[in-house]
Structures are given as C-alpha cells and as structure tokens.
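> Need coordinates for the below:
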Amino acid sequence: MNGATVLIAGAAGCLLSAGATRELGRLALRWGFTDRPGGYKAHARPIPYLGGVAIMLGTVAPPLGLLGLVDDQVTAIVIAAVAVCLLGLVDDLAPLSPLTRLAVEAVAACGVVLSGVQASVTGTWLDAPLTLLWIVVVTNSFNLLDNMDGALGSVTAVTAAFLAGTAFVYGQPVAGLLLLTLAHASVGFLLFNWAPAKVFMGDAGSLFIGFVLSCTAALLITGRDTTTVVSGLLLPTFVATVDTGVVLLSRKRAGRPLLRGGRDHVSHRLCDLGLGTRLTAALLAAAAAVAGALGLTVALGWVSPLIATIAAAGPALILIDLPQRVRARPQAQPGNPPTIIHERRR
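Reported below is the predicted structural model:
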C-alpha cells in the first residue's frame, strides 16, 4: 500500500463524512428525527441525528472503493460494524431494550471472533468468549462516552489515528487504512459537532465507533503474548474505560441503573470544575493521545508492554475514584448559560 492510497483514503473519508453529515442533518430536521431538549439535557433546541451514519459512510466507503474485500478479518469487522450501526440507528428511531441491543451486538461480535480475531489472553478456548465479551463491553463504553458536544468525535479521531499507526507497524495495512479513514471521518463529523453542536451522531455512530475500535484493537494483538495483549486492549480504550468505571462506581453508590442518563460522566465533572465544553473535549482527546502514543511505542518496541500497562493502569484507577469527590450538578442554575451537554439514555 503506497502513500498516495493512504492520502486519498483519508481525504475521501473526511470529505464524505463532512458532506454526508450536513445533508443527513438537514434530512433529520425535515423528518423530525432530533434529540429534543428536556430533563438533564442542556441544549435549548432540537438537534438532528444521523451524524453516525455519515461517520460510517466516511469510514467504510474509501477502503472498499480503493482496496475492495482483500482481508477476511477486516471484512468481517466492516460487515459486523455496519450491522451494529444499523442497530444503533433503529435504537435512535425507536429505543430498544438493553437485552435486544446486547444480543445483536453479541451476534455481530461472534462473527468477528469466528473470522479469527481473538485476544490471546489465556491461550485456550476461553479466548474466544473473552474476546466476544470484551468487544461488547467496550462497544457500549464508547456509547456511554457520547455525552457532550465534540467529546467522542475528538477521542475517536485521536485514538483511531494512533491505532492506525500501530496497525501499519504490525503489518496490518488494511486494518490501518480502515482506522485511518475512521479518524478522518470523525474529523469531518466534528466540523458540525464541535460545541455548540449542530448534529449528533446518536447510537448509530457511537456503537459503530466502539465496535470498530474494539475489534481492530483485538485484531492487532491476536496471537501475541499476554502482556502485549493486555496493553493492546487497555491503551486504545483508556478514556472510554475510565469514563465507564466512573459511571459504574457513581451509579452503584447512588443506586441508579447504569443505562439511565445522568450528569455523572468524567466530562460533566470536568465542566463542574469550571472547564468549558470545548476545553473538556480537548482534554479527553489529549488523554486519548497520550494512551495512543504509549501503545504505538509498544508496537515500535521502544517500551515494554508491561511497563506501558502499569503506566496506564495506575492513572486509570486513580481517575476512576477521584471524580467521585466532584459532585455533579443536577442541572444548570436558572439565569446561567448551560454547558452544552447531551446524553439520551446514558
């Protein structure tokens, strides 16, 4: 794969995603397919969905157009990810039960695992179900991370870019190209999602992103030693893992269901400390960049996987507990401009 192919794919992904986001956003407004204000949501007007479909198109179309179906495992990931995107779109239109969502995600993940994508955690038959479980959990962790303007789009752009570099280092150019177009598609979407957002990605986008990142991360460490596997799974998902840990701990302490929306994410707590929406999104992206860069250094052989895992796990545990000391405001006070935050059911 030459440099021209990479450049063309990246540019095409960004332009296609940006153009599709604008047009699909207009259609969503026309059809009334919007996220309406209310409850803990801070946006003051209906915001159209379908941005996630644009991200999917910008991610999938360029690699297929330039390379076709040349890699069985990446093809399985693409097909399953598109199915998960459609699941999210249906969920955006008419909310599904958590059990239905998890069942479809598990079937999609099973297809990827059967194609040969298995994280070599134990070296036994247990690796298949463990990989399936990990894909489903991480997919939903990224879904939870879509709770503020620009947050998930920024994290995805950075994470996918570093993971693409890791893929090229590991000799997986097709996976690298898919991740590269995901990074560029996220940038194209961010043109309309950076605060104040004009379009939301919805579950169609967040589930697609989580599924692609979790599956490609598992693909890149398939057949490698245990320490490399652990670092290869933790580092690309660092921000989503920490955020999910914060939410789990917070809602367990409060006795609230995990899937019920609220302002108890890392992003909300950062805003409650006085940071603006844009700065919060930038900080989350910076954290993803540090973790992604650490993962790339492991692939290059500059840092041992064990040291990288310890370097990430320690701060992760601290970051999961520390935000519990920052109380999230239940809602914006009257007379004060609200922070631009959104979250449907999470």
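> C-alpha from now on. contacts and neighbour counts both.
Fine.
> residues touching Leu319, list them.
Leu319 sits next to 242, 246 when contact means C-alpha atoms under 8 Å, 6 or more residues apart in numbering.
> Now do the helix or strand Ser154 falls within: which elements does it pack against?
Applying DSSP states H and E as the criterion places Ser154 in helix 151-169. Under the contact definition 3 or more C-alpha pairs under 8 Å, 6 or more residues apart in numbering; DSSP states H and E, helix 151-169 sits against helix 127-145, helix 173-193, helix 202-220, helix 277-300.
> switch to 6 Å and redo it
helix 173-193, helix 277-300 (3 or more C-alpha pairs under 6 Å, 6 or more residues apart in numbering; DSSP states H and E).
> what comes up buried for it?
Residues of helix 151-169 classed as buried under the neighbour-count rule (16 or more other C-alpha atoms under 10 Å) are 151-168.
> one step back: can you add mean neighbour count and distance to Leu93 and give the helices and strands packed on helix 151-169 back as CSV?
As requested, these are exported to CSV (neighbours: other C-alpha atoms under 10 Å; distance: least, C-alpha to C-alpha, whole Å):
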stretch, mean neighbour count, distance to Leu93
helix 173-193, 27, 20
helix 277-300, 21, 27
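> Relative to Leu207, how far out is Lys175?
Careful, residue 175 is Ala and not Lys. Distance, Ala175 to Leu207, using C-alpha to C-alpha, to the nearest Å: 18 Å.
> thinking again about what came up before, switch the helices and strands packed on helix 151-169 over to CSV; also include distance to Val53.
Shown next, in CSV, are the helices and strands packed on helix 151-169 (distance: least, C-alpha to C-alpha, whole Å):
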stretch, distance to Val53
helix 173-193, 10
helix 277-300, 22
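> Just want the angle from the longest helix seen in the chain to helix 173-193.
What stands out as the longest helix in the chain, according to DSSP state H, is helix 3-31. Our comparison of helix 3-31 with helix 173-193, counting by axes from the mean of the first three to the mean of the last three C-alpha atoms, to 10 degrees, yields an angle of 40 degrees.
> list the helices and strands helix 3-31 packs on?
Short answer (3+ C-alpha pairs under 6 Å, 6+ apart): helix 3-31 packs on strand 47-48, helix 51-67, helix 173-193.
> contact partners of the last one?
Contacts to helix 173-193, defined as C-alpha atoms under 6 Å, 6 or more residues apart in numbering, come from residues 10, 13-14, 17-18, 55, 58-59, 149-150, 153, 157, 160-161, 164, 167-168, 198-199.
> which residues does Ala9 contact?
Contact analysis of Ala9 by C-alpha under 6 Å, 6+ apart lists Pro62.
> Now show me the structure for the sequence below, then we'll compare the two:
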Amino acid sequence: MFYGIAAAATALLATAALTALLRVVARKTGFTVRRAGRILRTPRLGGLAVALVTATVITVGASTGLAPVGSGTLTLLIAAGAVAAIGLLDDARPTGARARVAVVTAAATAVVHTAQLGFLVSMLAVLWIVFVTSVCRHFDTSDGVLGTVGVVTALGLSVCASADGLGQLSGVLGLLAAALTGFLMHNWHPARMRLGSCGSLFTGFVLASAAVLVNVEHDALTGAGSLFAVTFVVTADAALVAVSRRLAGRPVLRPGPDHIAHRLRRLGLTPRGSAVVLGVASLSGVVTALLMHEGTLGPAAALGPLTVAAAAVAVLLRVPVHGVRETMHGVRERGARTVQQPAAINVSGS
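Modelled structure (predicted):
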C-alpha cells in the first residue's frame, strides 16, 4: 500500500516536472500545434511525459522487486509503448491513418492474445480496442477534456482490476491516472501543453486494453455492457461527429470544431466547465460499469449510459458548428454574414 501511494505521487510530480521541461524543448524544436482562431501555439509533447513516466516508474518497481510485472502486464506495456511511438512519430510528421491503425491493431492483437479468448471474441476485442484508441486521439480537442476523462476512467478500471485480483494491472492504471493528473497541471485551461497523438493514443490504448482484460471472466452481455459504460463519453463523441459530418456532407475523417466539447462551448460553458461536465458524465458511466462488474447491476444497466449518449447526440446535433469559422479577432463568420463575438473559441482542429 505504501509503495503504491509513493509510486503514484512520484508519477504525478515527475510528469508535472517533465511536462514543464518538454514544453521548453517543444517551443525550441517546433513541436507545436496551431489552434484555430489564435496566433498562440501550444506544444504537444505532453503525451511523451505521461508515457515515459508511467513506463519508468513501473520499470523501477519491477527491477527492485517492489512491484513485479508478469508476462501479461509486460505485453501490455510493450504494446502501449509501440502505440506511443507511432503517436510520437505522427506528432513530428503526420504518418497517416493506415500506419497508425496498423500499429494499434498489431498491439491490440498482442494484448488480446494474452487473454486467451475465443477467435470471434478476440477479433471483436481487437476491433474495439482499435476503435477506442483512435477515438481518443480525436477526443483531445479542448483543454483538460481527455486528461480529466482519462483520470476518471483509469481509476474506475483500477478498482475493477483490484477487485478481480489483477493487482499488477490495477497498479498500471493507478500510475496512468497519477501521470495524467500531473499532466493536467499544464493542460487545464488555459493549456500550456497538449497530449498530442503520442499521449492520446497511449492513454486510449491502455484504457481500452485494460477494460477488455478486466472483463475477460464475465459473460458476454455483462462484459459488453461494462465496456460501453466505461467509455460511453468518447463513444458518444465519435457518434456525434460521424452523424454531424454525414448530415453536413463533410468527410467524416476531416478535422473540425464539432466535437462535444466544442458544442458545449457554443452553449455557453467555459473550457473548464466543459471538462468538468464531461468528467462527471464519464464518472457516471464508470460507476455503472463498476456496479455491473460486481454483479450489483445486470447487463440492462448499460441502457442508462446508452440512453444518455443517444439523448446527448440528438440535442447537440442541433448546435450549429458547420459553416461557422472563428477568426483571430473573435469574429464569427457564416457565409457573407459577419457577427462580432466577444472571444474566439479555442479548438485544436481534431
């Protein structure tokens, strides 16, 4: 217990310190991303700090014998490292969706293989991990959003893993939550650092893989319901963006300011308010998944998050985002009409 607390505190403080250092490096080397409507640039090396610190603390614990790492956990860490690496390359120079998906698919296959599932279930698990990992990359669109949702989800899955006797996996998730908390010190609005593809892919992959591993022993309906409940916020965001862009006749994969966080901003919430709302929503899904995992609730409980997600998508689809462009002077333009706004909305273009 004492070592776990010390390791988590170390991960939090080390990530905060390394993120600050990498911010200086990023500004000098050009690892920045332009935000629509603003001249300022925000470095995107925060994910490297999260991945490095998480891996380092786990390695130190294993090498000293204080926190041994089994083959399954080691496979997860190596696979997550490969995903983080392709993300870092993508941050430096866009690699393309095919390369990212190929690496994530191979990494997910390695993780799922350790669970010894049936062929069909394994295929579905791999597809689900690839889906959630890819969605998380595009979900990192507003200050503090992915970090907040990631912390809540990691802690919830850590409790599930601990309840199932998966102490090593629980420790990995706890360290990830601590590292993301340290990163949030720099990502809370106004953000001074972003996760980038490296961090968003790493976070999404670890969370998605852990969600699969903690549900291996459960029946198909309970497992599927738990998987959806624990990730229903990012799933709802993906559904919202896909439907919205199809209705607008826009390419589904083209970046744009039309994610949940952007729409909440247009409804009047502040960036911090949007992060808190999505964090609370994620917490409700995590609690539902925990109760299902423990057997307190049946598979039908997943209908709760599903209903909330569907209602949110239906309501937020009515918030106008397509055809609206924010300029650096805070002017909102739609076609030939121009309306003066008090401030530009901060987006990352994902």
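> quick revisit: may I see the buried residues of the longest helix of structure 1?
Here helix 3-31 of structure 1 shows 6, 9-18, 20-22, 24-26, 28-29 as buried, counting by 16+ other C-alpha under 10 Å.
> What of stretch 238-246 of structure 2?
238-242, 244-245.
> tell me which of those is nearest to Asp90 of structure 2?
Asp90 of structure 2 lies nearest to Ala238 out of the buried residues of stretch 238-246 of structure 2, by C-alpha to C-alpha, at 20.7 Å.
> Structure 1: which residue goes with the closest one?
Matched by TM-score structural alignment, Ala238 of structure 2 corresponds to Thr244 in structure 1.
> Distance of Arg30 of structure 1 relative to Thr21 of structure 1?
Noted for Arg30 of structure 1: a distance of 14 Å to Thr21 of structure 1, by C-alpha to C-alpha.
> Count the residues that sit near the nearest residue to Thr222 of structure 2 once chain neighbours are set aside.
Excluding its sequence neighbours, the residue lying closest to Thr222 of structure 2 (C-alpha to C-alpha, 6 or more residues apart in numbering) is Pro299, at 4.8 Å. Neighbour count for Pro299 of structure 2, taken as other C-alpha atoms under 10 Å: 18.
> whereabouts in structure 2 does stretch 261-275 of structure 1 align?
On the basis of TM-score structural alignment, stretch 261-275 of structure 1 is assigned to residues 255-269 in structure 2.
> List of residues touching the matching stretch?
If you take C-alpha under 6 Å, 6+ apart as the criterion, stretch 255-269 of structure 2 is touched by 237, 241, 274, 321, 349-350.
> how long is that stretch from one end to the other?
Terminal residues of stretch 255-269 of structure 2 lie 22 Å apart, using C-alpha to C-alpha.
> Buried residues in it, which are they?
Across stretch 255-269 of structure 2, burial judged by 16+ other C-alpha under 10 Å covers 256-265.
> Show the contacting residues for the residue nearest to Thr222 of structure 2.
Counted by C-alpha under 6 Å, 6+ apart, Pro299 of structure 2 has contacts 221-222, 225.
> that older thread, closest one of the buried residues of stretch 255-269 of structure 2 to Thr133 of structure 2?
For the buried residues of stretch 255-269 of structure 2, the nearest to Thr133 of structure 2 is His259 (16.3 Å; C-alpha to C-alpha).
> mind listing what the most centrally placed residue in structure 2 touches?
Closest residue to the average C-alpha location of structure 2: Cys136 at 4.1 Å, with C-alpha atoms, centre = their mean. Residues near Cys136 of structure 2 by C-alpha under 6 Å, 6+ apart: 200, 204.
> and Gly52 of structure 1, what pairs with it in structure 2?
Applying TM-score structural alignment, one finds that Gly52 of structure 1 aligns to Gly47 in structure 2.
> I'd like to know how many residues surround the nearest residue to that match once chain neighbours are set aside.
Spatially, and ignoring its direct neighbours in sequence, Gly47 of structure 2 is nearest to Gly199 (3.2 Å; C-alpha to C-alpha, 6+ apart). Neighbours of Gly199 of structure 2 under the rule other C-alpha under 10 Å: 32.
> and Gly199 of structure 2, how far is that from Arg266 of structure 2?
27 Å.
> C-terminal to the longest helix of structure 1, what's the next element?
Per DSSP H and E, the first helix or strand lying C-terminal to helix 3-31 of structure 1 is strand 34-35.
> tell me the average deviation of that following strand from structure 2 after fitting.
For strand 34-35 of structure 1, the mean deviation from structure 2 after alignment is 0.9 Å (mean C-alpha distance after the TM-score superposition for structure 1).
> Which part of structure 2 matches that strand?
Counting by TM-score structural alignment, strand 34-35 of structure 1 corresponds to 32-33 in structure 2.
> chain center to that stretch, what's the gap?
With C-alpha atoms, centre = their mean, to the nearest Å as the basis, stretch 32-33 of structure 2 stands 19 Å off its chain's centre.
> So which residues make contact with it?
Contact with stretch 32-33 of structure 2 is made by 41-44, as judged by C-alpha under 6 Å, 6+ apart.
> Now check Asn336 of structure 1 against structure 2: what is it aligned to?
Asn336 of structure 1 maps onto Pro342 in structure 2, with residues paired by TM-score structural alignment.
> Tell me the secondary structure at its match.
When classified by DSSP: H, G, I helix; E, B strand; the rest coil, Pro342 of structure 2 comes out as coil.
> distance of it from Val331 of structure 2?
Using C-alpha to C-alpha, one gets 8 Å for the distance from Pro342 of structure 2 to Val331 of structure 2.
> quick one: which of the two has more around it?
More crowded of Pro342 of structure 2 and Val331, by other C-alpha under 10 Å: Val331, with 17 against 10.
> Can you give me every residue that contacts the more buried one?
Residues near Val331 of structure 2 by C-alpha under 6 Å, 6+ apart: 340-341.
> how about 10 Å then?
37, 325, 338-344 (C-alpha atoms under 10 Å, 6 or more residues apart in numbering).
> hmm, back to that, including secondary structure and distance to Ala310 of structure 2, could the buried residues of stretch 255-269 of structure 2 go into TSV?
Supplementary listing: the buried residues of stretch 255-269 of structure 2 in TSV, determined by DSSP: H, G, I helix; E, B strand; the rest coil; distance: C-alpha to C-alpha, whole Å:
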residue	secondary structure	distance to Ala310 of structure 2
Gly256	coil	21
Pro257	coil	20
Asp258	coil	17
His259	coil	15
Ile260	helix	13
Ala261	helix	16
His262	helix	18
Arg263	helix	15
Leu264	helix	16
Arg265	helix	20
